[in-house]
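Visitor: structural data only, the sequence is not supplied:
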């Protein structure tokens, strides 16, 4: 069999036939890893384009199996670019989409029919007769005939040349959920609860997500001559590890791909982060270069493996766990002391620096004593959920703290909550405008988009809650900034790309405050992507401002959100909280009442945000304690971002 090659820069990453490929002894599926999804998507789009053009040169049809969801969007965007700028023609392409919700009208904005036309088909020269997407409007006995006919059309086209896949957190490909048989063909399937939870943001709540779908079967997918699966982000890391390194199981349908002879997983660093060669590379490569960061990661892992504190580790512990390379130039005692001191020096009760103290081994500077601080919060509650204890400490210790809410967060307010406020407003001051809002909310159909007036009301609800929290911590209203970045204000789950207008708003605030500290959300596990765009906006603003004199005194600290904390070896500043401070943080989170009960976009964790935040902070403190540090009630962790 010929080798199939994906290219990045000047490096060839070739796939080898089944049974010969072995990146590590743990991996059972060929995979290539890119720094980000943009780079990976461009390479995949290039492979598809090359295949189309090769088929054109031979006067042949090119049959593509296409996926939907967030993963392939950049691939489609690149294909559209190549069509517009490089003359790539799709005139010889026949496409078959993997799946469609059931029931689902083609015109519905949540349909995959709408998705494919929005992102690809409306922008290229493919013959509409060559586009095939399962019909979400069929019902009754007609569904069986429709599925059989779909299979016949694929076979009549000569089979699929190239199948593009994403992967769900259940391990589904297409909508082949856990339990799917390897011989399954196109059929109706009941969606797993986790799949519906993941789709909930797009449908404005899980109750609006269909419970069934039509999907190509496992056997249909496996019949493709070439398969590329896309995996982006740390949310996908656990299922990628199970799929690439685990046993073949119907409970993880993507593992069937281990048996395909021409399959590649294209991943970014986040999605690949749990693979053994990245998580614990010392178990794979004995010739590692032991950097300070890798050494810290390995020692923390070793403590977890042995159940020991840092200062209790022995030479035998290192040797027995693939880390003998660390002992070539120093013994375990020296290693342990260095790591213990490193972690100890991250702990501080003075996140703005301790006045009149030696700051040689402290994470922050002692001077200036009173710092100007900006806390950037993607949504109107991320500040208190993610770093409420540190926020409180900064204010209490006399720093000039500014809070900048980057988006309105209006889509996260339920219609029920908005109606409650509208009816209260009407009872106080009746008006036609308020009545129009009430009417719009009462007549709204599932997944309808809110009119501007309703969005404004929902945004004001979140503003009021934000003021309640900042006032509770003692921040003056003049230090609270609502940026309403334009990329977010679309009225839909789908956001616009980051624009210069967004960046300019960030630049203006930073230039106005001239901060000594900036805190920002570095949590890219946010289920609907707002955190990443907000972080990109900050990074772009810092790039524009980095040559300003006042920015030379500015340090940037990244916090994590409600879903994850930094790994212990990554944390560069850990701010402990007493039991009283934990309660104060909880009360600040409670100020965000519209988000307290029945949150719309909480991912797969049904706990309220304050519960998740407290458990995460307490878990961080427990981990420090198990490593041999002092015992604290809870801790918040930060990593410094160096932009200069």
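Guide: Great, that's in hand. Keep in mind that this is a model prediction, so the values were computed, not measured. Residues are numbered from 1 along each chain as shown.

Visitor: from now on I want contacts and neighbour counts done on CA atoms only, so please keep to that.
Guide: Will do.

Visitor: end to end on stretch 125-138, go ahead and measure it.
Guide: 28 Å (C-alpha to C-alpha, to the nearest Å).

Visitor: what does it rub up against?
Guide: Here stretch 125-138 makes contact (C-alpha atoms under 8 Å, 6 or more residues apart in numbering) with 89-106, 112-113, 146-147, 150, 213-215.

Visitor: from those residues, which land in helices?
Guide: Using DSSP state H, the members of the contacts of stretch 125-138 that fall in helices are 112-113, 146-147, 150.

Visitor: redo these as CSV? Include neighbour count and distance to residue 630.
Guide: Output for those, formatted as CSV (neighbours: other C-alpha atoms under 10 Å; distance: C-alpha to C-alpha, whole Å):
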residue, neighbour count, distance to residue 630
112, 26, 53
113, 26, 57
146, 18, 65
147, 19, 62
150, 21, 63
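
Visitor: and those residues, which is closest to residue 415?
Guide: Distances from residue 415 to the ones in helices among the contacts of stretch 125-138, taken as C-alpha to C-alpha, are shortest for residue 112 (25.7 Å).

Visitor: excluding sequence neighbours, find me the nearest residue to the closest one.
Guide: Nearest non-adjacent residue to residue 112, counting by C-alpha to C-alpha, 6 or more residues apart in numbering: residue 100, 5.8 Å away.

Visitor: who's in contact with that neighbour?
Guide: 111-113, 133-136, 213-215.

Visitor: and it, how far from residue 210?
Guide: Residue 100 sits at a distance of 10 Å from residue 210 (criterion: C-alpha to C-alpha).

Visitor: and the comparison structure, right after this:
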């Protein structure tokens, strides 16, 4: 049973969840459920405190539990939640790993939780990444025995990796495994690479609690956020129990809840194809999703789908509502057709009733917000080019400097060139000496960070000049949340939002383009989008905002699903090449980019492949055959 203190939404009827083998609850985003999980933990701590008992918590690291820890800290500071009766055991730690290293889980836990609450230091247990090899086995046995001596874990908080690992229990881990040393899967190391500024710096081993340790916990909550986790979560929740996906063992735990946001749940049957599991409320959005899915399943264009196709694939109810496949097919085909436009700023002197953008005003003021100094051309370079060519007043705003993504080798190259031109350049000497003696976990000097930022600025200007944009319309915002000198960023604050507000107020745009690709490995895209939404919230009462439309692009990691697209901008083969050339100006991000995520292709290759795939999907549905398409979803505020 779920603890009485938890106040989660109902997961749905049995019919809705009949494919799911573990209790799963879905929320729109991660903030609300993070607070609810923190409330459950806080209630457990208080209940144990009232009984004069120790509360034993198993804790996780990574981005998933950060919101939970933030709420626990808030409750400690504002509501008097005490941690004096709490003993914690962390799931894992890299090996070898110094505690002071910014990438260590020891550092993570103290930074996000322990330094801000009144837990006793002797009650904090985190696997020791400095233990000697010869003492490692005995250390793991002792760690396990400490947990058992306290009666086991009262509550275990988990995230999940793309291999299906919980803790660092990689594929092949046994149900009865206990705390031990383990070799990390390559995919796990790839996912960790951004935090370590490259996969070569990621340790190959770790210490982890075992599956058996986790399964002995009295209560388990697993958090899953974002599209990147959708595939493995579907396999974990709906698939067979297998050591190849260690998280599937949780299907046999009697008190486990998986808590997912919209993105992480997107591959579950009840979300992806709800018509298969229960009666649906068939609005236009769901109709389009179902028809696109059916067309893909049967490899037929939309206009070739028949009554029997719908009846044989769980959509008899929809067909009954619409009358016939013919009528439904025409309706959905036209809906998709009307998303396609070669005029992203609106086509002048035309009927815009069946176009995604307005014809008036003929010349629009446009702001393209780019989280990093290359997202603009990577994700919407063709549309960017088209907006300039069609005479709109286009501005591009780079929200962060992107300096952390410039390698020391690249900075060294520029410093050495500068020194060759100016023999007495003390700054270049200082940078060169620092790089040559730099430790792995050392934060860059301010002058080195400035150089790296200037490299990104010069590349950005080269790309925008190539597209024909005037330098005065290029804005470098350098939002403060990013400027830490490390992979770990600060939280969004009012200063960030004020900078966004000032630019929007200055331009008074008719269109805003912004990155809606929230699969960014270290969260900069989401923070930048939150900054935009915060600015819009402050400005939405201004008269000019009534005429402002917001278009969200993707492309660096994922693309919008076809049924989600509100505007599809086709590109000719020549425009594809122009986009490629614009991306190539970002030379520091080519050939071994630092924050590549789980895709080994260069960003220009990813972008072209995704744009071509979007065009192919439209063509497969029976629409025109284009070389490539960039896709946008309208955000209504």
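Guide: Noted; the coordinates are in hand. These figures come from a predicted structure and were not determined experimentally.

Visitor: could you get me the TM-score between them?
Guide: Once superposed, chain against chain, the TM-score is 0.98 (TM-score structural alignment, normalised by the length of structure 2); 635 aligned residues with a C-alpha RMSD of 1.4 Å.

Visitor: distance of the aligned residue in structure 2 for the residue nearest to residue 112 of structure 1 from residue 484 of structure 2?
Guide: Using TM-score structural alignment as the criterion, residue 100 of structure 1 maps onto residue 93 of structure 2. Distance check for residue 93 of structure 2 against residue 484 of structure 2: by C-alpha to C-alpha, it reads 24 Å.

Visitor: before we move on, what about residue 308 of structure 2?
Guide: Taken as C-alpha to C-alpha, the spacing of residue 308 of structure 2 relative to residue 484 of structure 2 amounts to 59 Å.

Visitor: give me the more crowded residue out of these two.
Guide: residue 484 (15 against 12; other C-alpha atoms under 10 Å).

Visitor: in contact with residue 411 of structure 2, which residues?
Guide: Contacts of residue 411 of structure 2 by C-alpha under 8 Å, 6+ apart are 448, 451-452.

Visitor: residue 256 of structure 2 too?
Guide: 2, 22-23, 219-222, 250.

Visitor: and which of those is nearest residue 45 of structure 2?
Guide: When these are compared against residue 45 of structure 2 (criterion: C-alpha to C-alpha), the nearest one is residue 219, at 13.3 Å.

Visitor: all helices for the stretch 501-637 of structure 2, in order.
Guide: Assigned by DSSP state H, counting those that start in this stretch, the helices in the stretch 501-637 of structure 2 fall at 524-539, 573-584, 603-620.

Visitor: also the stretch 151-300 of structure 2?
Guide: For the stretch 151-300 of structure 2, the helices defined by DSSP H, counting those that start in this stretch cover 186-192, 211-215, 230-238, 269-272, 284-298.

Visitor: give me the stretch of structure 1 that the third one matches.
Guide: What that stands for is helix 230-238 of structure 2. Taking TM-score structural alignment, helix 230-238 of structure 2 hits residues 237-245 over in structure 1.

Visitor: do the last one as well
Guide: Across structure 1, the stretch matching helix 284-298 of structure 2 (TM-score structural alignment) is residues 292-306.

Visitor: buried sites along the matching stretch?
Guide: For stretch 292-306 of structure 1, the neighbour count (16 or more other C-alpha atoms under 10 Å) marks 295-303 as buried.

Visitor: centre-most residue in structure 2?
Guide: Nearest to the geometric centre of structure 2 sits residue 519, at 2.8 Å (C-alpha atoms, centre = their mean).

Visitor: what's that residue aligned with over in structure 1?
Guide: Using TM-score structural alignment, residue 519 of structure 2 sits opposite residue 525 in structure 1.

Visitor: ok, the closest residue to that match other than its chain neighbours - contacts?
Guide: Sequence neighbours aside, residue 235 is the residue nearest to residue 525 of structure 1 in space, at 5.9 Å (criterion: C-alpha to C-alpha, 6+ apart). For residue 235 of structure 1, the contact set (C-alpha under 8 Å, 6+ apart) comprises 169, 270-271, 525.
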